[in-house]
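[1] Model the structure of this input:
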Amino acid sequence: MTLFERSPRGVKPTPDGTRILPMIDQALDALDAIVAEAQRLANPAPDTIRMGVSPLIGADLVARAFDAARNLDRPRDLVLREADLTHLREDLQAGRLDLLLVPAVQAMPTFRHRVIAREPVVVIDPADSRTESPVELHAAADAAYILVPDSCGLTTFTTELFRSHDLPLRTYPGEASNYRVLDEWARMGVGAALLPQSKTTHEHGSSRPLVRAGAPVEITYEAVWDNATPLAADLEDFVTSLTQLTELTERTYEETGD
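    Predicted structure coming up:
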């Protein structure tokens, strides 16, 4: 049986080939499905999702992650690890973690990414505590900012925010150990600070929403995971569920304030 015929104008299927070739494609697809299912049965996905989180990720988002894991068709337990971004990325690349929840401040091109949540950023500057009205980014550039070690993603976010808008970033010569100390030092008047709104102390009366051309400046949090693991399908479902829970929570807050 001849499947193809050659001519000066090229190669084309014979009448027999036109009938047989689609069947061959179907057989190959079925064989691929058999191999994939055999691998799934031989290497079943674990019952846990090992999730790494940045210190900037709030407890409310982590709580929703637990709900999302429990609501999977095959419920999973979450095993959490909080660490700096460098260690989290290394562990994800080495297969020691299944998924990250981190600020979206650095690309990992070979991994899947999905935005999970956003929140407004505020400026804490006791030197300008007469008002709590929004402050434009170009005006905020007049302050000297306390920074933290580039581990949780906040310093990367801050420096990239100013750089991307061609604004100088004036910095305090010292360094706070983490965002909690950053908040305290700014409240003491050591310098100004840029923080996600949820990370400021409630008694802080000198925080002002940061805006650019009147629109709130926001920090984005994302899920990052490897799509080539036995857990890939469950991780996709988990991230989708977490995104939906977050959107529902945000809509409820907008409607009720609770």
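[2] C-alpha only now, for contacts and for neighbours.
    Fine.
[3] element containing the most centrally placed residue in the chain, please.
    Against the mean C-alpha coordinate of the chain, by CA atoms, centre = their mean, the closest residue is E222 at 1.2 Å. Secondary structure assignment for E222, by DSSP states H and E: strand 218-225.
[4] Tell me how far D67 lies from F4.
    56 Å (CA to CA, to the nearest Å).
[5] ditto for S133
    S133 is 75 Å from F4, by CA to CA.
[6] and what of A140?
    Distance of A140 to F4, computed by CA to CA: 70 Å.
[7] follow-up on the earlier one: which strands and helices lie in contact with the strand holding E222?
    If you count contacts as 3 or more CA pairs under 8 Å, 6 or more residues apart in numbering; DSSP states H and E, strand 218-225 packs onto strand 99-103, strand 112-124.
[8] Of those, which is nearest E160?
    For E160, the closest of the helices and strands packed on strand 218-225 is strand 99-103, at 12.7 Å, according to CA to CA.
[9] contacting residues around that closest one?
    Strand 99-103 has contacts (CA atoms under 8 Å, 6 or more residues apart in numbering) with 49-54, 56-57, 85, 88, 92, 152-154, 219-226, 235.
[10] go on, stretch 181-198?
    Stretch 181-198 is contacted by residues 58, 119-127, 143-148, 154, 158, 172, 176, 179, 200-201, 204, 206, 218-219 when judged by CA under 8 Å, 6+ apart.
[11] here's the other one to compare against:
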Amino acid sequence: MYLSLENGQLEFVIGPVDERAPKGPDRGHLLLYSEPLVFIPKGDTPIPGLKSRTISVRALAAETFVMVPDACGLARVTRSLFKRHKVVPKEYSGEALSYSVLQEWAALGIGAAILPQSKIASNVARSLPIEDKGGGPVTIFYQTSWRRSEVPEIERFAEDLVRQAPALLAGLHCA
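    Here you go, the predicted structure:
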């Protein structure tokens, strides 16, 4: 996604915050939204390292995870989460094509899953918020990024986005 921005194939991208995204005066970034990440255990297996109503990243070390392809950024965010906590995740060899398939595979016992809280289907019986080393919620952040341009319309759109997005997001109760 960010490579397409870098190559000039896209003017704007929206997706999870990526630490590898180019920074600098020729780039603009705007945080749009954040939400907790949630753990879905596989099948009916007991939940490891259960602490009340949350689970730590360290407690997930023994799990095998089903993942989606990295097109949406969730797989990259999940791997980065484990890396920050010095945990090497075990990954199922196949990739689910969607978040709903990810949840189905977890229910079937193929592997556990990690998803943004808003993507958990109502029929998922068990899920837990994930906590970081400090006991706080593990969160996924979404941003829009753009390459500053000499094209006036693009610059005006970016300026309008920066000016209007906070009020729009507040109205959606996302900010």
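[12] rewinding a little: so where is the strand holding E222 of the first structure in the second structure?
    On the second structure, the counterpart of strand 218-225 of the first structure by TM-score structural alignment is residues 139-146.
[13] give me the number of residues near the nearest residue to S149 of the second structure once chain neighbours are set aside?
    Spatial nearest neighbour of S149 of the second structure, excluding adjacent residues (CA to CA, 6 or more residues apart in numbering): E155 at 6.3 Å. The number of residues packed around E155 of the second structure, counting by other CA atoms under 10 Å, is 15.
[14] E155 of the second structure contacts R147, doesn't it?
    No - look at E155 of the second structure against R147 with CA atoms under 8 Å: they stay out of range, at 9.4 Å.
[15] so how far is M67 of the second structure from E104 of the second structure?
    Here E104 of the second structure is placed at a distance of 12 Å from M67 of the second structure (CA to CA).
[16] Between these two, point out the one with more neighbours.
    Taking other CA under 10 Å, E104 of the second structure and M67 do not tie; M67 has more neighbours (28 against 19).
[17] After alignment, which residue of the first structure pairs with the more buried one?
    Using TM-score structural alignment, M67 of the second structure pairs with L147 in the first structure.
[18] Grab the nearest non-local neighbour of that match.
    That would be E175: by CA to CA, 6+ apart, it lies 5.5 Å from L147 of the first structure.
[19] which residues in the stretch 51-200 of the first structure form helices?
    Residue ranges of the helices in the stretch 51-200 of the first structure, as given by DSSP state H, counting those that start in this stretch, are 59-70, 85-93, 137-140, 154-164, 179-188.
[20] Out of the ones you listed, which one sits most buried?
    Most buried of those by mean neighbour count (mean count of other CA atoms under 10 Å) is helix 179-188; its value is a mean of 19.
[21] in the second structure, what residues pair with it?
    The aligned range for helix 179-188 of the first structure in the second structure is 99-108, by TM-score structural alignment.
[22] Ok, stretch 64-81 of the first structure next?
    Per TM-score structural alignment, stretch 64-81 of the first structure has no counterpart in the second structure.
[23] how about D234 of the first structure, what's its match in the second structure?
    Structural alignment places D234 of the first structure opposite F157 in the second structure (criterion: TM-score structural alignment).
[24] contacting residues for V135 of the first structure?
    The contact partners of V135 of the first structure, taken as CA under 8 Å, 6+ apart, are V123, R208, P209, L210, V211.
[25] give me that answer again for 7 Å
    V135 of the first structure is in contact with R208, P209, L210, V211, counting by CA atoms under 7 Å, 6 or more residues apart in numbering.
[26] What helices and strands are in contact with the longest helix seen in the second structure?
    In terms of residue count, the longest helix belonging to the second structure (DSSP state H) is helix 152-171. Packing contacts for helix 152-171 of the second structure, counted by 3 or more CA pairs under 7 Å, 6 or more residues apart in numbering; DSSP states H and E, involve no helix or strand.
[27] tell me the angle it makes with strand 12-16.
    Angle, helix 152-171 of the second structure to strand 12-16, by axes from the mean of the first three to the mean of the last three CA atoms, to 10 degrees: 30 degrees.
[28] Can you tell me what sits against helix 152-171 of the second structure?
    By CA under 7 Å, 6+ apart, the list of residues contacting helix 152-171 of the second structure from outside reads L30, R148, S149, A175.
[29] And the equivalent of the first one over in the first structure, how far from A107 of the first structure?
    In the first structure, the position corresponding to L30 of the second structure is occupied by R114, as judged by TM-score structural alignment. Distance from R114 of the first structure to A107 of the first structure, counting by CA to CA: 12 Å.
[30] With A59 of the first structure instead?
    Distance, A59 of the first structure to A107 of the first structure, using CA to CA: 24 Å.
[31] which one of the contacts of helix 152-171 of the second structure has the most neighbours?
    Within these, most neighbours by other CA under 10 Å means L30, with 17 neighbours.
[32] Wait, that one touches W146, no?
    No - proximity of L30 of the second structure to W146 does not meet the contact threshold set by CA atoms under 7 Å, at 9.1 Å.
[33] wait, G153 of the first structure sits on L88?
    No - counting by CA under 7 Å, L88 is not a contact partner of G153 of the first structure; they are 11.6 Å apart.
[34] P149 of the first structure: neighbour count?
    P149 of the first structure has 15 neighbouring residues, counting by other CA under 10 Å.
[35] same deal with I130 of the second structure?
    By other CA under 10 Å, 23 other residues sit near I130 of the second structure.
[36] three-state assignment of it?
    Under DSSP: H, G, I helix; E, B strand; the rest coil, the three-state class of I130 of the second structure is strand.
[37] residues contacting it?
    For I130 of the second structure, the contacting residues are L37, V38, F39, T54, I55, S56, V57, P137, V138, by CA under 7 Å, 6+ apart.
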